[in-house]
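**Q** Provide a 3D model corresponding to the input given below.
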Amino acid sequence: MLRVAILGATGAVGQTFVRLLSGHPLFEIVSLVASERSAGKPYREAAHWIQSEPLDDRIGDLVVEGIDAAPDADLAFSGLDASVAGEVEADWARRGYAVVSNARNYRMDPTVPLLIPEVNADHIALIDRQDWRGADGQPSGGFIVTNPNCSTVGLVMALKPLHDAFGVEAAHVVTMQALSGAGYPGVASLDALGNVVPYIGGEEDKLTTETRKLLGTLGSTGEVVEAEAVVSAQCNRVPVMDGHMEAVSVRLVGSPSAADVADALRSWESPLAGRGLPTAPATPLLVTDDPTAPQPRTHVHLGGGMTVTVGRIQDCPVLGVKFVVLSHNTVRGAAGGAILNAELLHAEGRLGRRADAA
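**A** The predicted structure follows:
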């Protein structure tokens, strides 16, 4: 078992890490890290538990540590807010930890993998370009790996098979994003109930930039050569608990029909198949013919929240083809995606180095 710390453990994403890692066959939680106001308290007292499953008693008894903690751990999952994640994650990397982050701070760093294992597992090689050094000036062995923004994940999972089969030239996406994406306490009830908020700060830029990096390839000198696809995004907060839905129109090389696109999506095979990664769903991309699907209430929890569902594939008179995508924003788009990243790192022999060096 690899020993793990969770940074930002009391927040919504941190709690999802705790829930998903309970009973995990590879990872054991040994340290819960949060702000100084929570440090020193048992986790059950420090965290306002909002998950759908009861808190594990062993985890509830763990005493929360401050951000300068130095646990005997092989890696750290970060659910920190972006306002503090940059400095804290860098400090942990300098001290030799593998940091698997959900925060945005290092996603576009040219030396940091922005990773969806089914999409760009080869980008793990960027780790070798990182140079985190400890207080003694020597390489620490630590590194940072990130997962994308919660709205980017669903879009890119749907675009990847199409980019491989045809080539993506341009995409327009309108998101309908769940309230849980705003964390806790999140959007005020009087702003959310019976309403749609057509603005989520920074979200549209993330969809544009992260998509190009994720669909990019590794160049001859090891850098990411971003895809040339043009992405335009409009993001909305809607009164749904979990599940980001996206209406996508896409222009593909060769102008394939909606039937061609549906065939490409259905025939796509995950490169993770057969690798035995515990969080990898048996069906990472589900295509449905139901004209009323996908819907958050009936589809968002498929594959334990790790399956992305695509439906309503149609010809589009503007860009060529259009469809609807649904993904679980706090599982596939946050903690679950980060855990899958760590499982892939373990399978590639990238974890356990700190413990080995000690």
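**Q** rest of the way, CA atoms for contacts and neighbours
**A** Will do.
**Q** hey, where'd the helices end up in the stretch 251-358 of the chain?
**A** For the stretch 251-358 of the chain, the helices defined by DSSP state H, counting those that start in this stretch cover 258-267, 296-299, 336-347, 353-357.
**Q** In terms of secondary structure, what does the longest one contact?
**A** Just to be clear, that refers to helix 336-347. The helices and strands touching helix 336-347, judged by 3 or more CA pairs under 8 Å, 6 or more residues apart in numbering; DSSP states H and E, are helix 12-21, strand 98-101, helix 117-120.
**Q** can you put the ones you listed in TSV and add mean neighbour count and distance to residue 327?
**A** Supplementary listing: the helices and strands packed on helix 336-347 in TSV, determined by neighbours: other CA atoms under 10 Å; distance: least, CA to CA, whole Å:
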stretch	mean neighbour count	distance to residue 327
helix 12-21	22	16
strand 98-101	28	19
helix 117-120	20	15
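**Q** so which of these comes closest to residue 288?
**A** helix 117-120 (19.8 Å; CA to CA).
**Q** Report all helices and strands that the closest one contacts.
**A** So helix 117-120, by 3+ CA pairs under 8 Å, 6+ apart, packs with helix 150-165, helix 336-347.
**Q** Please identify the deepest-packed of the helices of the stretch 251-358 of the chain.
**A** Sort the helices of the stretch 251-358 of the chain by mean neighbour count, taking mean count of other CA atoms under 10 Å, and helix 336-347 sits at the top with a mean of 23.
**Q** Could you tell me the angle between it and helix 150-165?
**A** Taking axes from the mean of the first three to the mean of the last three CA atoms, to 10 degrees, one finds helix 336-347 and helix 150-165 inclined to each other by 60 degrees.
**Q** ok, and what's touching helix 336-347?
**A** 17, 20, 26, 77, 100-102, 115-117, 124, 146-147, 277-280, 305-306, 330-331, 351-352 (CA atoms under 8 Å, 6 or more residues apart in numbering).
**Q** here's the other one to compare against:
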Amino acid sequence: MINVGVLGATGAVGQRFVELLADHPWFKLTTLAASDRSAGKPYGKIVKWRLDTPFPENIGKIKVVPTSPSAMKNVDLVFSALPADIATATETEFADAGIAVCSNASSHRMEPTIPLVVPEVNPEHLGLIDVQKDTGRDGFIVTNPNCSTIMMVTALAPLRKFKFTDIRVATMQAISGAGFEGVAAMAIYDNVIPYIGKEEEKMETEALKIMGTLKGKKVVNAPFKVSASCHRVPVIDGHTMAVWADIKEPLAKIRKAYMDYKPPIKGLPTQPAESVHFFDEEPDRPQPRLDRMRGRGMTVSVGRLREGVRFVAMGHNTIRGAAGASVLNAELIVKKKYL
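**A** Just a heads-up that it's a prediction; the model follows:
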């Protein structure tokens, strides 16, 4: 078993990390870090558990520690659910102290030597870990993308053999993506908010790095353009998006690509049986309420495939799009023997 910890363990994504790691077959959750005012107290006493799954009682007695490498000396890897402004320096401190970091924060995603990974899409980008280690650093940082970007690139994975230069996407994003206190009730009820800060920029840049090619010590961006329009809607969990790709192949070929799709990796505990579920016959799917927990929240669902190429994609934003993505990355890191 590999000893792991969670940074930012009391927030929305932090709680998802705790949920996924409480009984993980490869990782032993030994350390939880939060704010200084929570340090020294049992996790079960200070966390306001807000997930729709029972609180993992085996974790409740773990005493919370400060968010510093010196307080987490007995862990090999930490999962970061820190806000971006705090994560920038803190994650670097952990990596410099010899601890591996799997981060859900946006701080380091676009740095040239740090992998931005979705295991089903670009597992080879973990090679950038070697570039980090070449600098003399014992630890390293691996990031997962923005939650909406993850849904889009995973939905596009079966289509990578086709030529396209233009991707357009319009998202309908769940309120949980803004955190427990992120969207006021009076702002979102009976409403759609047509703006999410920096979300469009993340989708338009991160996708190019993820679907790019690792050449030597750097990633060459994918040769297409993404145009995004992002919107917050009154759904609790599950980001839905309409995607347009300028693929000229017959629709039958596109459908077959989804039906035949097999991810390039297997054997990871958090990986679902289907990384992409394709709704071929049902014209009104996917839907967040019906499909977000497919594959224990790790499956991206695709439907409404039409000429163009146009389709709808959906996935659970705090599982597949956040904590689950980081845990899957960590499993791939173990499989590739970087720990």
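**Q** Kindly reformat the helices and strands packed on helix 336-347 of the first structure as TSV containing distance to residue 160 of the first structure.
**A** TSV is the format used below for these (distance: least, CA to CA, whole Å):
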stretch	distance to residue 160 of the first structure
helix 12-21	26
strand 98-101	22
helix 117-120	6
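**Q** Specify the stretch among those that is closest to residue 316 of the first structure.
**A** helix 117-120 (25.3 Å).
**Q** equivalent range in the second structure for that closest one?
**A** Counting by TM-score structural alignment, helix 117-120 of the first structure pairs with residues 119-122 of the second structure.
**Q** Residue 52 of the first structure - how many residues pack around it?
**A** 8 (other CA atoms under 10 Å).
**Q** oh, I was asking about residue 326 of the first structure
**A** Counted with other CA under 10 Å, residue 326 of the first structure comes out at 30.
**Q** Spell out which residues sit in contact with the counterpart of it in the second structure, please.
**A** For residue 326 of the first structure, the aligned position in the second structure is residue 314, judged by TM-score structural alignment. By CA under 8 Å, 6+ apart, the contact set of residue 314 of the second structure is 151, 238-241, 286-288, 291-292, 300-302.
**Q** In strands, which of those fall?
**A** 239-241, 300-302 (DSSP state E).
**Q** Quick check: of those, which lies closest to residue 98 of the second structure?
**A** Relative to residue 98 of the second structure, and with distances defined as CA to CA, the nearest of these is residue 300, at 33.8 Å.
**Q** Looking at the first structure, name the residue matched to the closest one.
**A** Aligned partner of residue 300 of the second structure by TM-score structural alignment: residue 308.
**Q** re earlier: check the contacts of helix 336-347 of the first structure for burial and list the buried ones.
**A** If you count burial by 16 or more other CA atoms under 10 Å, the buried members of the contacts of helix 336-347 of the first structure come out as 17, 77, 100-102, 115-117, 124, 146-147, 277, 279-280, 305-306, 330-331, 351-352.
**Q** Which members of these occur in strands, if any?
**A** Of these, the ones assigned to strands by DSSP E are 77, 100-101, 146.
**Q** give me the element residue 213 of the first structure is part of.
**A** Using DSSP states H and E, residue 213 of the first structure sits in helix 203-214.
**Q** Kindly name the residues of the second structure that line up with that helix.
**A** Aligning helix 203-214 of the first structure against the second structure (TM-score structural alignment) gives residues 199-210.
**Q** and the matching stretch, how far from the chain's centre?
**A** 13 Å (CA atoms, centre = their mean, to the nearest Å).
**Q** One more: stretch 308-323 of the first structure?
**A** Relative to its chain's centre, stretch 308-323 of the first structure lies at 24 Å (CA atoms, centre = their mean).
**Q** for stretch 316-329 of the second structure, same thing?
**A** 4 Å.
**Q** next one: stretch 336-351 of the first structure
**A** Worked out by CA atoms, centre = their mean, stretch 336-351 of the first structure lies 12 Å from the chain centre.
**Q** hmm, back to that, for residue 46 of the first structure, find the nearest of the helices of the stretch 251-358 of the first structure.
**A** Among the helices of the stretch 251-358 of the first structure, helix 336-347 sits nearest to residue 46 of the first structure (CA to CA), with 22.6 Å.
**Q** Adding distance to residue 57 of the first structure, write the helices of the stretch 251-358 of the first structure out as JSON lines.
**A** Listed next are the helices of the stretch 251-358 of the first structure as JSON lines, based on distance: least, CA to CA, whole Å:
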{"stretch": "helix 258-267", "distance to residue 57 of the first structure": "42"}
{"stretch": "helix 296-299", "distance to residue 57 of the first structure": "30"}
{"stretch": "helix 336-347", "distance to residue 57 of the first structure": "21"}
{"stretch": "helix 353-357", "distance to residue 57 of the first structure": "27"}
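**Q** thinking again about what came up before, list just the one of the helices and strands packed on helix 117-120 of the first structure that sits closest to residue 226 of the first structure.
**A** Across those, closest to residue 226 of the first structure is helix 150-165 (CA to CA), at 12.7 Å.
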